[in-house]
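Have a look; sequence and predicted model below, questions after that.
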Amino acid sequence: MSQKPLGWLGIARLGLVQTALGSIVVLTTSTLNRVMMVELALPAVLLAALVAWHYAVQLSRPRWGHGSDGGARRTPWIIGGMGVLALGGVLAANATAIMSASPVVGILLAVLAFTMIGAGVGASGTSLLAFLATRVTPTRRPAAAAITWIMMVMGIAVTAGVAGAMLDPFSMQRLAIVSGVVSLGAFLLTLAAVAGVEKAGEIEVAETSAPKTDFMVALRETLADPQARRFTVFVLVSMIAYSAQDLILEPFAGLVFGMTPGQSTQMSGVQNGGVLLGMILVGAAGGMVGARGQGWMRGWTLAGCGGSALALMTLAVAARVGPGWPITPTVFALGFFNGVFAVAAIGSMMALAGEGKGRREGIRMGVWGAAQAVGFGAGGFFGAVAVDIGRRMFVEDASAFGLVFALEASLFVVSAVIAAQIGAPASAPSTKLKTGARHVEA
């Protein structure tokens, strides 16, 4: 019995899982970090270490992907991962509140919370994207990548805007309540989204009785593919560039532009609104190009990298000018080009996932997801450490932030060079859905 391809409704429903995931992550990796750094006056390197740790935990993504490949269904992995993520989000907010009275206890609880967040994102996100890579026809992959990521950014943007308004006037108790409401809502949304999507009648029977490939064998075979290795390097470098501003943008808004926690959180919503628009643009165009679009997606990836580099250089100028600079349009432009880059890269990832030998979608998605996690963790840590060093060297906040933004722009240029070397798959993609594969992505 062959698997039935996902229709647009099924793709949109799975996109709701990304919405739920984004709504939790935006509070834990953005708002909580701003509160720790500005309200609690903790060093940026501590905050970066916590977020870097949650990305380090995501090095388990290939294992999650391989495990999901060998199972009969993926939805239990998605639900279980989201449950762990939601609990981690609640614990992280309460740990931050505890830090104000007992820093050591609060930090220890935060380490546990960010471990749960990393494991939850890895299990749910990898299994979800593997499901999409397996069950979406090649002609719909660019649009599917856009839909799912647009819905994730919508979750981030809406949560940032609504939670930002609810956080003012700010208090630690209010922070804990808002985080709990968001986490519970995200988990319930996930349950509703996946209910009935993976029907028993659509499961590939032969697949569940086939001999299972050892994890290390599958991993070695994946890394032996030159195309997969090159794409892994691209993901690593581009994610460092993409994430270096994540932990410092809201503190930058507070320290250089004098914004309140609510205002800086709302600014983050504006940035993600730009990401949303960029994704919509690429996704709509990708739907018209269809399965012929590997080279086309590479072109959009280059445009996204170049535009992001230009926006970051503009942000470096804004750091020097200060409050008189129109910071909101600048941040929106950065988000827009980040969105263009993200959807084009994810679309390429979904197309390349099915090019490996045998049932390898999950393990390939897991490897790229692990590279993405390392890039995010290294980027966030690098950005925070560079700001700390810069603030000591220059004795002013503006120069420190401007330096990091400029270095981040240079990494996007390097990413564009690597992306230009990634060619189309050796064989033309089939318009028929593969039926012997169950796999995972980040």
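Arrived safely.

Only C-alpha atoms from now on, for both contacts and neighbour counts.
OK.

ranges for the helices of the stretch 301-442 of the chain?
All helices of the stretch 301-442 of the chain, identified by DSSP state H, counting those that start in this stretch, fall at 327-353, 361-394, 397-420.

And those helices: which comes nearest residue 110?
The stretch from the helices of the stretch 301-442 of the chain with the least distance to residue 110 (Cα to Cα) is helix 361-394; that distance is 16.1 Å.

related to what we said a few turns ago, of all the helices of the stretch 301-442 of the chain, which one comes closest to residue 212?
helix 361-394 (12.8 Å).

by contact count, what packs against the closest one?
When contacts are defined as 3 or more Cα pairs under 8 Å, 6 or more residues apart in numbering; DSSP states H and E, helix 361-394 packs onto helix 44-57, helix 61-70, helix 103-135, helix 215-223, helix 226-243, helix 327-353, helix 397-420.

Alongside the first one, take a look at this:
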Amino acid sequence: MDAKEQRLNVPRTLKLGTFHIGSSFIDLLTSGVLNRVLITDLALAATPVALLSALRYLLAPLSIWAGYRSDLRPAGTLRRLPFIWGGRLPMLLSLPILPFVTGLLAADPSSLLGWGLALFAFLIYGVGTLISGATYLSLVRDSAPPARRGQALAIVQVFLVISFPVAGVIYGRLMPVYDQASFWRLVLIGMTVAFAFIAFALWRAERPAETPVDADPTPPEPFLPLLRQMWSDQRARWFFLFLALGAVSAFAQDAVLEPFGGDVFGLDNGQTTRFNAYWGVGVVISLLGTVYFTRHRAAHEQTSVAMVGLAFTALPLFLLGMIAITEWQALLIPVLFMFGLGFGVYTVGAVSLLAAMTTERHAAAYLGLWSMTQLLFRGLGIFAGGAVRDVALWASGSYTIAYASVFMLEAIGLVACILILQRVDVPGFVRGESRPLGATATLAAADG
């Protein structure tokens, strides 16, 4: 492969990255705005709301199946786009259900119809997320030469973290105070913006004849034996544990961060929605800086970057716990910014390792496994955050202790991730990709 073929097609990667702008306008409606409305404005318990947010992640095994099926698509056909569109359209169509949910639960917090519609919306949303997420990552990976795949995934991730704070500011201005009419307008605007960016990103993003240069022509393994083969590698198991604990620890505050601002400091909806902007700016700065300074590193050389990011994400979470206890509001925005700085570094390192911990023949299946891990345990983390908040509030009667408990446990989990990541031999996994399967993997594959 000559130097030109090794070069990343930056304009194409940037166009693919705009997909994440649309995704952020969808995700923020469900993970930020709706949680705040239900928990703070409608005074519902955090646990069932967090469980709704987490529900879509509990279906995460679908991402492995979708990735596996897209890997099997024959040459001369579209491999990734049918799955991406097949997931994103249901996500968009689930959004108009949300205002009906808030209207019903505002009138009757125990409304079975309201909770039933919420469950239905989040199931549709979750299935769509899982079918399209791993296949989108595979499309980005396919678009880049092997040495630049980590860089390509990091670049599209920049769009995600930039657009979250932008969407947060826009939503905060459109609905500074909750009312049903404003929420309807917010949902319709969010749907329109999301569809426009997703359609632009995916327009001619894949050509039917486009297949990996080094694709393996041998028949594919059946699905379950392939999973056993992947799981038989100890490095993959340690990486799974790292991703799982990292997702739980980094996202436990997802459903309670904005209610934290309302319950502890009395901030209104518009002010707490801007929390996403404060830490998102930090993410953008550190993510862009980290991509620049590590641009000459291969994806499998980013373990130390991920460890530094974990440490600098854990510290502000510990400080958030202290802020909750002391109610020292002056430090809130700076610490949220610090959280974003650490999270940006961690994101670059972790995304690069995702690109490295794959094989050419089963790229989407591996990315499906890692996406499933992150989504499933992100969902468990979101639920755990709401549950810890409610249990601590019940035990202490104090909002400060309730929210501090969530933040402190997150910090401890991220520190533990550093120790786990030390056990993952990513360079060894990459070097061993082209070698014959070991005895354990061979038996696992033959067992099916």
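Cool, the structure landed. Predicted model only: the values in this text are computed from it and were never measured.

care to give me the TM-score?
Structural agreement between the two chains, given as a TM-score (TM-score structural alignment, normalised by the length of structure 1), stands at 0.90; 421 aligned residues with a Cα RMSD of 2.1 Å.

hang on, the earlier thing: right, so the helices and strands packed on helix 361-394 of structure 1: which one is the most enclosed?
Sort these by mean neighbour count, taking mean count of other Cα atoms under 10 Å, and helix 61-70 sits at the top with a mean of 28.

Could you tell me where it falls in structure 2?
Residue correspondence for helix 61-70 of structure 1 in structure 2, counting by TM-score structural alignment: residues 63-72.

How about stretch 331-344 of structure 1?
Residues 336-349 of structure 2 are where stretch 331-344 of structure 1 aligns, with TM-score structural alignment as the criterion.

How about stretch 309-316 of structure 1?
Structural correspondence for stretch 309-316 of structure 1: residues 314-321 of structure 2, per TM-score structural alignment.

average gap between that stretch and structure 1?
Comparing stretch 314-321 of structure 2 with its match in structure 1 after superposition yields a mean distance of 0.8 Å (mean Cα distance after the TM-score superposition for structure 1).

outside of that stretch, which residues touch it?
Where contact means Cα atoms under 8 Å, 6 or more residues apart in numbering, the residues beyond stretch 314-321 of structure 2 that reach it are 332, 335-336, 338-339, 342, 403-408, 410-412, 414-415.

Contact partners for residue 140 of structure 2?
For residue 140 of structure 2, the set of contacting residues under the criterion of Cα under 8 Å, 6+ apart consists of 13, 16, 149, 152, 153.

Please identify the residue in structure 1 that aligns with it.
In structure 1, residue 140 of structure 2 lines up with residue 132, judged by TM-score structural alignment.

ok, now how distant is the aligned partner of residue 231 of structure 1 in structure 2 from residue 353 of structure 2?
Residue correspondence, TM-score structural alignment: residue 231 of structure 1 in this structure matches residue 239 in structure 2. Summarising the geometry, the distance separating residue 239 of structure 2 from residue 353 of structure 2, computed by Cα to Cα, to the nearest Å, is 9 Å.

what's the answer for residue 72 of structure 2, then?
The span separating residue 72 of structure 2 from residue 353 of structure 2 equals 24 Å under the rule Cα to Cα.

Number of residues surrounding residue 43 of structure 2?
A total of 12 residues lie near residue 43 of structure 2 under the criterion other Cα atoms under 10 Å.

neighbours around residue 211 of structure 1, how many?
Other residues within reach of residue 211 of structure 1 by the criterion other Cα under 10 Å amount to 8.

contacting residues around residue 148 of structure 2?
Shown here is residue 148 of structure 2, whose contacts under the criterion Cα under 8 Å, 6+ apart are 6, 7, 8, 298, 299.

Please apply the same query to residue 403 of structure 1.
Neighbour list for residue 403 of structure 1: 316, 390 [criterion: Cα under 8 Å, 6+ apart].

again, only using 7 Å
Applying Cα atoms under 7 Å, 6 or more residues apart in numbering, one finds that residue 403 of structure 1 lies in contact with residue 316.

got it, and the one 3 residues further on?
By Cα under 7 Å, 6+ apart, the residues touching residue 406 of structure 1 are 312, 313, 316.

What lines up with it in structure 2?
Using TM-score structural alignment as the criterion, the counterpart of residue 406 of structure 1 in structure 2 is residue 408.

Over to residue 370 of structure 1?
Using TM-score structural alignment to pair residues, one finds that residue 370 of structure 1 aligns to residue 372 in structure 2.

If you drop the residues flanking it in sequence, what lies closest to its match?
The shortest distance from residue 372 of structure 2 to any non-neighbouring residue, by Cα to Cα, 6 or more residues apart in numbering, is to residue 60 (4.6 Å).

Residue 349 of structure 1 now?
residue 365 (7.6 Å).

next one: residue 256 of structure 2
For residue 256 of structure 2, the closest residue by Cα to Cα, 6+ apart turns out to be residue 386, at 6.4 Å.

Surely the one you found touches residue 46?
Yes: the pair residue 386 of structure 2 and residue 46 qualifies as a contact (Cα atoms under 7 Å) at a distance of 5.2 Å.

returning to what we had before: most surrounded residue in the contacts of residue 148 of structure 2?
When neighbours are counted as other Cα under 10 Å, the busiest of these turns out to be residue 299, with 29 neighbours.

correct me, but residue 361 of structure 2 touches residue 216?
Yes: in this structure, residue 361 of structure 2 is within contact of residue 216 by Cα under 7 Å, at 6.0 Å.

Settle it for me: which of the two has more neighbours?
With other Cα under 10 Å as the criterion, residue 361 of structure 2 and residue 216 differ in neighbour count, and residue 361 comes out ahead with 18 against 11.

just checking, what residue in structure 1 corresponds to the more buried one?
Residue correspondence to structure 1 (TM-score structural alignment): residue 361 of structure 2 is matched to residue 359.

same question, residue 384 of structure 2
Correspondence of residue 384 of structure 2 to structure 1, assessed by TM-score structural alignment: residue 382.

Please name the residues that touch its match.
residue 244.

distance of it from residue 178 of structure 1?
29 Å.

got it, and residue 343 of structure 1?
When distances are taken as Cα to Cα, residue 343 of structure 1 and residue 178 of structure 1 turn out to be 30 Å apart.

ok, how many other residues are close to the nearest residue to residue 385 of structure 2 once chain neighbours are set aside?
Distance criterion Cα to Cα, 6+ apart; nearest residue to residue 385 of structure 2, sequence neighbours excluded, is residue 252 at 4.4 Å. By the other Cα under 10 Å criterion, the neighbourhood of residue 252 of structure 2 contains 27 residues.

Check the alignment and tell me where residue 252 of structure 2 lands in structure 1.
By TM-score structural alignment, residue 252 of structure 2 lines up with residue 244 in structure 1.

any idea how far residue 54 of structure 1 is from that match?
Here the criterion is Cα to Cα. By it, residue 244 of structure 1 lies 15 Å from residue 54 of structure 1.
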